[in-house]
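Novice: only geometry, no sequence info:
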């Protein structure tokens, strides 16, 4: 009796991250984390490079237990990383920006669907690339809001009140 040999194909998908400045200058040493349903995903740095991309693949349970996995994804000198072995919806959050640059204010929502189609914040990027633009300088605090509105109102009331007092004094002097 002979058994039939069957083969299964397991599809793994990926997306690429490109960290750059406004002038398309690549930024090295930016750190990212990828989470799914609030849980950090662990990765292993693949020793090979895929073209110009530093490759991270999703870690196996054995690699996680042997402390060979990391949850930090760090861009190379070309500002690029390739994240492999994923499927579903994730949050890509920048945890550390390169020196002199601001980190992202909010994480990107990334969906990897059947066929390897990738959407970023519900928009389809070209060639599965996730482009992360950063600016240098410091982040300015937000201005305005309820505090300044109250100050303007109180100031206006004081000006009107002092005008009324001044008018009453002039009338009293005139009598």
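Specialist: On my side now, so go ahead. Treat the numbers as computed from the prediction; the structure is a model and nothing was measured.
Novice: from here on, contacts and neighbour counts on C-alpha atoms
Specialist: Fine.
Novice: buried stuff in the longest helix seen in the chain?
Specialist: For the chain, the helix that runs over the most residues, judged by DSSP state H, is helix 146-174. For helix 146-174, the neighbour count (16 or more other C-alpha atoms under 10 Å) marks no residue as buried.
Novice: which residue sits closest to residue 37 in space, ignoring its chain neighbours?
Specialist: Take residue 37 and drop its neighbours on the chain: the residue closest to it by C-alpha to C-alpha, 6 or more residues apart in numbering is residue 90, 7.4 Å away.
Novice: follow-up on the earlier one: centre of the chain to the longest helix of the chain, how far?
Specialist: 49 Å (C-alpha atoms, centre = their mean, to the nearest Å).
Novice: now stretch 73-92
Specialist: That offset, for stretch 73-92, works out to 12 Å (C-alpha atoms, centre = their mean).
Novice: what's the answer for stretch 29-47, then?
Specialist: The mean C-alpha position of stretch 29-47 is separated from the chain mean by 13 Å, C-alpha atoms, centre = their mean.
Novice: dump the residue contacts of the residue nearest the centre of the chain.
Specialist: Centroid-nearest residue in the chain, with C-alpha atoms, centre = their mean: residue 107, separated by 3.2 Å. Applying C-alpha atoms under 8 Å, 6 or more residues apart in numbering to residue 107 gives the contacts 91, 92, 93, 94.
Novice: ok, and here's another one to check against it:
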């Protein structure tokens, strides 16, 4: 210790924001150091930069009736500029996240009776790697609805967790739109075949006359 006399001592620490952290609310960044070597010294440095955590809220709805939908299951992912999944999020009980390149162990979020899914404790999007975005990947649609084909991108910014900024995610009932991945394409194919048969029959009748 004598060799360090007169020199600066730098102490670094890592802190994790828990579920108690409110999105978009400034959180004080202070630390207290207690040194005991016969004469106790207590030091509390001046407040450091304020820390913020972000979030977003999503509402799952029927695309036709606007009814909220419960039971939709999602995973939180990061995607690249082409929409390809880069990593999957696993959220611990204290609210912290870890990111992995596999869906194994990824946390599942389910829309509640009001169709709501709320995510908190996320860094703002400008802190992500270049070209990456947050997205919700639907892994199971509500009963009777077609699952979305691709992840839904979103941004985390200051204020994005506010009720006024809720993001609506629509689902279409199976059999209505083939583009959603439902069974509706078979209905359109059947109708097309019937039209072709009728048209061909009409053509033959005209040809005979």
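Specialist: Arrived safely. Because the structure is predicted, anything quoted here is derived from the model rather than measured.
Novice: Tell me which of the contacts of residue 107 of structure 1 fall in helices.
Specialist: Checked against DSSP H, the contacts of residue 107 of structure 1 include nothing in helices.
Novice: biggest separation within those, which pair?
Specialist: The span of those, defined through C-alpha to C-alpha, is set by 91 and 94 at 9.9 Å.
Novice: Which parts of structure 2 are strands?
Specialist: 33-35, 41-43, 54-62, 73-79, 85-91, 97-100, 108-110, 116-122, 133-140, 152-154, 167-171 (DSSP state E).
Novice: Serialize these to CSV and add fields for distance to residue 196 of structure 2 and mean neighbour count.
Specialist: Converted to CSV, these look like this (distance: least, C-alpha to C-alpha, whole Å; neighbours: other C-alpha atoms under 10 Å):
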stretch, distance to residue 196 of structure 2, mean neighbour count
strand 33-35, 83, 10
strand 41-43, 86, 11
strand 54-62, 34, 21
strand 73-79, 41, 22
strand 85-91, 42, 20
strand 97-100, 51, 15
strand 108-110, 44, 19
strand 116-122, 45, 20
strand 133-140, 36, 20
strand 152-154, 38, 16
strand 167-171, 32, 18
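Novice: between the ones you listed, which one is nearest to residue 188 of structure 2?
Specialist: With C-alpha to C-alpha as the yardstick, what comes closest out of these is strand 167-171 (19.6 Å).
Novice: what span of structure 1 lines up against that closest one?
Specialist: On structure 1, the counterpart of strand 167-171 of structure 2 by TM-score structural alignment is residues 130-134.
Novice: And the helices in structure 2, which stretches?
Specialist: 184-208.
Novice: what does residue 18 of structure 1 align to in structure 2?
Specialist: For residue 18 of structure 1, the residue aligned by TM-score structural alignment is residue 59.
Novice: what about that match, distance to residue 75 of structure 2?
Specialist: 15 Å (C-alpha to C-alpha, to the nearest Å).
Novice: what sits against residue 156 of structure 2?
Specialist: 54, 55, 56, 122, 123, 124, 125, 134.
Novice: Map it onto structure 1.
Specialist: Match for residue 156 of structure 2 (TM-score structural alignment): residue 112.
Novice: With adjacent residues omitted, what lies nearest to that match?
Specialist: Using C-alpha to C-alpha, 6+ apart, the nearest residue to residue 112 of structure 1 is residue 118, at 4.6 Å.
Novice: Tell me how far the match of residue 18 of structure 1 lies from residue 121 of structure 2.
Specialist: Counting by C-alpha to C-alpha - residue 59 of structure 2 and residue 121 of structure 2 are separated by 19 Å.
Novice: show me the contacts for whichever residue in structure 2 pairs up with residue 42 of structure 1.
Specialist: Aligned by TM-score structural alignment, residue 42 of structure 1 pairs with residue 90 of structure 2. With contacts defined as C-alpha under 8 Å, 6+ apart, residue 90 of structure 2 is in contact with 97, 98, 99, 100, 105, 106, 107.
Novice: list the ones among the residues you listed that structure 1 also has?
Specialist: By both residues aligned by TM-score structural alignment, their matches' C-alpha atoms under 8 Å, those still in contact after alignment to structure 1 are 97, 105, 106, 107.
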